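Asker: Sequence and predicted structure are below.
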Amino acid sequence: MKVLITGSTGMIGGAFVPACRERGWDVVGLSRSTSAGRLRLNYDHRIVSSDIMDAEALVRIFQREAPDVVIHMAAQAFNGSSWDLESYTHQANVLGTRNVLNAVRHGCPQSKVLLACSSAEYGDVQPEDCPLIEARPLRPITPYGVSKVATECLGYQYFKNYGMAVYLPRLFIHVGTGHPPATAIQNFARQVALIAKGRSEPVMRVGRLDTARDFIDVRDGVAGMMRLLEQGRPGDPINICTGEAVTIRLVLETLLELGGVRADIIEESSLLRPSDEPLLLGDNRKLCALGWTRRYPIRETLAGVLNDWMKRVD
């Protein structure tokens, strides 16, 4: 069995590598040579340098490699950043996904394809709407969310029109090590590490703290998506989430406690978004029906992220 992972040097793509290797699969990664994910220096897989925006090159690579499974994780992956990178977000996430699907269609049409869809697709929801079921109408309110609705629609189109086995996991917020400080958790952990090391004044600069999110450890998320590939149905969206939500304030307090530091909390206008759902909580019954169970509680996940940043800020 051979698997090709786009964005294999990123956090989620990188977490797929050991999960696939454990199954004895041959792993090939596709990554830009300038990828920020190359924080990791040791890769336990072969990497092909290419860009998902290069449609012709993708067809040649997919024909040559002939993978049995394609896991598409390359993207502009940050909801908050999409406000400043709106054009790039749509180009990478929509056109890039179309290029990958087209390359599979013409290069290895029998391959299973896993597309990284997102909880940001749900968009304009209120706390009383949660937990969110997959059948709920999608009303995205961020450029990223819009791009991920298009990603999922492209996947369904190729599933229906061309008979391709396209799997549609809707990823809630995945948390793990090796990520840039572009999300609240990573940004908080970096600040706590800098304060703990005495390299920054004891001040935490934050955005909204009253929102709540369904955070999932990247290892749990990958385990769920592997279940989907092996036992799920193509063309059928499925939430990849824990079914529990925690507030951003609790995340901040936990990281400060784990770091053993005290700090003043200052709200920064630059960290506030034009719109921000008060609660994103997923219904994971379809995922659990595949035999998935959660292994990593949020406190253990946060401890791992903070320990990672304590090493990275040295």
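Answerer: The structure has been received and is ready for your questions.
Asker: CA atoms for contacts and neighbours, from now on please.
Answerer: Fine.
Asker: Contacts only, for P140.
Answerer: The contact partners of P140, taken as C-alpha atoms under 8 Å, 6 or more residues apart in numbering, are 120-124, 146, 149.
Asker: mind redoing it with 7 Å?
Answerer: For P140, the residues meeting the contact criterion (C-alpha atoms under 7 Å, 6 or more residues apart in numbering) are 120-124, 146.
Asker: And stretch 278-296, how far out from the chain middle?
Answerer: Put simply, stretch 278-296 sits 15 Å off its chain's centre (C-alpha atoms, centre = their mean, to the nearest Å).
Asker: residues of that stretch that come out buried?
Answerer: Burial within stretch 278-296, assessed by neighbour count using 16 or more other C-alpha atoms under 10 Å, is assigned to 278-288, 292, 294.
Asker: out of those residues, what pair is the most spread apart?
Answerer: Checked with C-alpha to C-alpha, the buried residues of stretch 278-296 reach their widest spread between P278 and W292, with 27.2 Å between them.
Asker: residues of the helix or strand where G145 lies that come out buried?
Answerer: Assigned by DSSP states H and E, G145 belongs to helix 143-162. Of the residues in helix 143-162, those scored as buried under the neighbour-count criterion (16+ other C-alpha under 10 Å) are 143-156, 158-159.
Asker: and what of stretch 118-135?
Answerer: Residues of stretch 118-135 classed as buried under the neighbour-count rule (16+ other C-alpha under 10 Å) are 118-125, 131-134.
Asker: So what touches the very next helix or strand once past the helix holding G145?
Answerer: For helix 143-162, the succeeding helix or strand toward the C-terminus, using DSSP H and E, is strand 165-167. Residues from elsewhere that reach strand 165-167, judged by C-alpha under 7 Å, 6+ apart: 112-115, 155, 159, 233-236.
Asker: Buried ones among these?
Answerer: Burial of the contacts of strand 165-167 was assessed by neighbour count (16+ other C-alpha under 10 Å); the buried members are 112-115, 155, 159, 234-235.
Asker: here's the one I want to compare it with:
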Amino acid sequence: MTILVTGGAGFIGSNFIRNWMAETEEPVVNLDKLTYAGNLDNLRAVEQSSHYKFIHGDIADAIRVRALLGDFGIRAIIHFAAESHVDRSISGPMGFVDTNVVGTAHLLQAALEHWQRGNPLTFLHVSTDEVFGSLEPDDPPFIETSPYRPNSPYAASKAASDHLVRAYGETYGLPVLISHCSNNYGPYHFPEKLIPLLIYNATNGRDLPLYGDGKQVRDWLYVADHCQALRMILQGGVPGETYNIGGGAERQNIEVARSVCALLDDYVPLVDGSYSDQIVLVRDRPGHDRRYAISSAKLQSDLGWSPTHSFEAGLAKTVQWYLDHRHWTAMVTGGSYRDWVAEQYT
């Protein structure tokens, strides 16, 4: 049997594939469109394996997806493929609708037809805590039954895809699973997101931009812990159920920035001063959620998962990885990336 990973050249998808192949010999097919955040260099360590196959393609290409499901005997789909950056969804929402909503619908239909032909299949849809909206400072964390209140085009597109997945399970009986994760961080994270952006800018003598007052709160999850949770959900999750995956590490953005700077001060100290001197506050983005927090109690009680990395340990490993892989960051931060960052944080 074989699993299909969509969006496997991206940040979480590539970490999942490397993690999967280190833990099992079951083959993996990686279907990825290779948009700006997809990078096959993320998978150089496994690309020669006989248990790995890359296919350059779009989840919205229903004919091709149906063919590869049958050709490879796919028994599970782990669906990462998505446009995922809130800032980009504000400036270009239709791309998020096309990929996250329409693309997921095509993928679900192909999966349903494959399953209805008598093939065993599980569809694991990887979603986000952002579908639940924003929390007040004293609100309890989101749980699986929290109401959906998406506040950005990205979050709304993921909420729509969640509803489609659930509908295919309820209407047709397709074995579906949904996971909601908190903010991930770790190796191979494209440097438009907060932590890799901070590391990249700091080590290149640039401003470290934080939106608004910098006190927005996020729950941080080390990507390897997320991958472990997904493997456990795929193996033991009950079809039709939803599972939240959180790191239990709420931090204000400005706290995260200071923590990154403190590690850099230790690893690659400046001649004078601290990297924290480069922190600047910039105009807040529209509809910026104030706080996310997510409870993993169900996942812990039902499947026995808990994160193995504290935020401090995971962040230290992440900063060190970026320092050791500056060639990777240099490769993915070309002219279009620099132009976008300049426009976004001016």
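Answerer: In hand now; what should we look at? Remember, predicted model here, so these are calculated numbers, not experimental data.
Asker: Next, the TM-score between them, please.
Answerer: TM-score of the superposed chains, computed with TM-score structural alignment, normalised by the length of the first structure, equals 0.92; 306 aligned residues with a C-alpha RMSD of 1.8 Å.
Asker: circling back: reformat the buried ones among the contacts of strand 165-167 of the first structure as CSV; add secondary structure and distance to I216 of the first structure.
Answerer: What follows is those, written out as CSV (DSSP: H, G, I helix; E, B strand; the rest coil; distance: C-alpha to C-alpha, whole Å):
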residue, secondary structure, distance to I216 of the first structure
K112, strand, 24
V113, strand, 22
L114, strand, 18
L115, strand, 18
G155, helix, 23
F159, helix, 27
P234, coil, 23
G235, coil, 23
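Asker: residue ranges for the strands of the stretch 151-300 of the first structure, please.
Answerer: 165-167, 169-171, 173-175, 203-206, 212-213, 215-217, 238-240, 246-247, 264-267, 279-280 (DSSP state E, counting those that start in this stretch).
Asker: right, so these: which one is the most enclosed?
Answerer: Comparing the strands of the stretch 151-300 of the first structure on average neighbours per residue, with mean count of other C-alpha atoms under 10 Å, the densest one is strand 238-240 at a mean of 29.
Asker: That strand vs the second structure - mean distance after superposition?
Answerer: Relative to the matching residues in the second structure, strand 238-240 of the first structure has an average distance of 1.1 Å after the fit, by mean C-alpha distance after the TM-score superposition for the first structure.
Asker: Check the mean deviation of the helix holding G145 of the first structure from the second structure.
Answerer: Between helix 143-162 of the first structure and the corresponding residues of the second structure, superposition yields a mean separation of 0.8 Å, by mean C-alpha distance after the TM-score superposition for the first structure.
Asker: what's the matching range in the first structure for stretch 79-88 of the second structure?
Answerer: For stretch 79-88 of the second structure, the aligned range in the first structure is residues 72-81, judged by TM-score structural alignment.
Asker: chain center to the matching stretch: distance?
Answerer: Taking C-alpha atoms, centre = their mean, one finds stretch 72-81 of the first structure lying 7 Å from the centre of the chain it belongs to.
Asker: residue boundaries of the helices in the stretch 201-314 of the first structure?
Answerer: 218-231, 248-259, 285-288, 298-312 (DSSP state H, counting those that start in this stretch).
Asker: export those to TSV and tack on distance to V206 of the first structure?
Answerer: Shown next, in TSV, are these (distance: least, C-alpha to C-alpha, whole Å):
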stretch	distance to V206 of the first structure
helix 218-231	23
helix 248-259	9
helix 285-288	33
helix 298-312	17
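Asker: mind checking which of those helices is nearest H106 of the first structure?
Answerer: Shortest distance between H106 of the first structure and those, using C-alpha to C-alpha, is found for helix 218-231: 21.1 Å.
Asker: so that closest one aligns onto which residues of the second structure?
Answerer: Aligned by TM-score structural alignment, helix 218-231 of the first structure corresponds to residues 223-236 of the second structure.
Asker: Tell me which of the buried residues of stretch 118-135 of the first structure fall in strands.
Answerer: When those are checked against strands (DSSP state E), the matches are S118.
Asker: Next, format the contacts of strand 165-167 of the first structure as JSON lines and append distance to D68 of the first structure.
Answerer: Shown next, in JSON lines, are the contacts of strand 165-167 of the first structure (distance: C-alpha to C-alpha, whole Å):
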{"residue": "K112", "distance to D68 of the first structure": "6"}
{"residue": "V113", "distance to D68 of the first structure": "9"}
{"residue": "L114", "distance to D68 of the first structure": "11"}
{"residue": "L115", "distance to D68 of the first structure": "15"}
{"residue": "G155", "distance to D68 of the first structure": "17"}
{"residue": "F159", "distance to D68 of the first structure": "16"}
{"residue": "R233", "distance to D68 of the first structure": "16"}
{"residue": "P234", "distance to D68 of the first structure": "15"}
{"residue": "G235", "distance to D68 of the first structure": "18"}
{"residue": "D236", "distance to D68 of the first structure": "20"}
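Asker: got a list of contacts for stretch 147-157 of the first structure?
Answerer: For stretch 147-157 of the first structure, the external contacting residues (C-alpha under 7 Å, 6+ apart) are 89-90, 93-94, 97-98, 117-118, 121, 166, 168, 235.
Asker: and with 8 Å instead?
Answerer: Stretch 147-157 of the first structure has contacts (C-alpha under 8 Å, 6+ apart) with 89-90, 93-94, 97-98, 101, 115, 117-118, 120-121, 138, 140, 166-168, 235.
Asker: ok, now stretch 78-95 of the first structure?
Answerer: Applying C-alpha under 8 Å, 6+ apart, the contact partners of stretch 78-95 of the first structure are 52-53, 75-76, 120, 142-145, 147-148, 150-151, 182-183, 273.
Asker: any idea what H90 of the first structure aligns with in the second structure?
Answerer: By TM-score structural alignment, H90 of the first structure lines up with V97.
Asker: now do V206 of the first structure
Answerer: V206 of the first structure maps onto L210 in the second structure, by TM-score structural alignment.
Asker: Its match contacts I279, correct?
Answerer: Yes: with contact defined as C-alpha atoms under 8 Å, L210 of the second structure and I279 form a contacting pair (7.3 Å).
Asker: you'd agree the match of H90 of the first structure is in a helix?
Answerer: Yes: checked against DSSP: H, G, I helix; E, B strand; the rest coil, V97 of the second structure lies within a helix.
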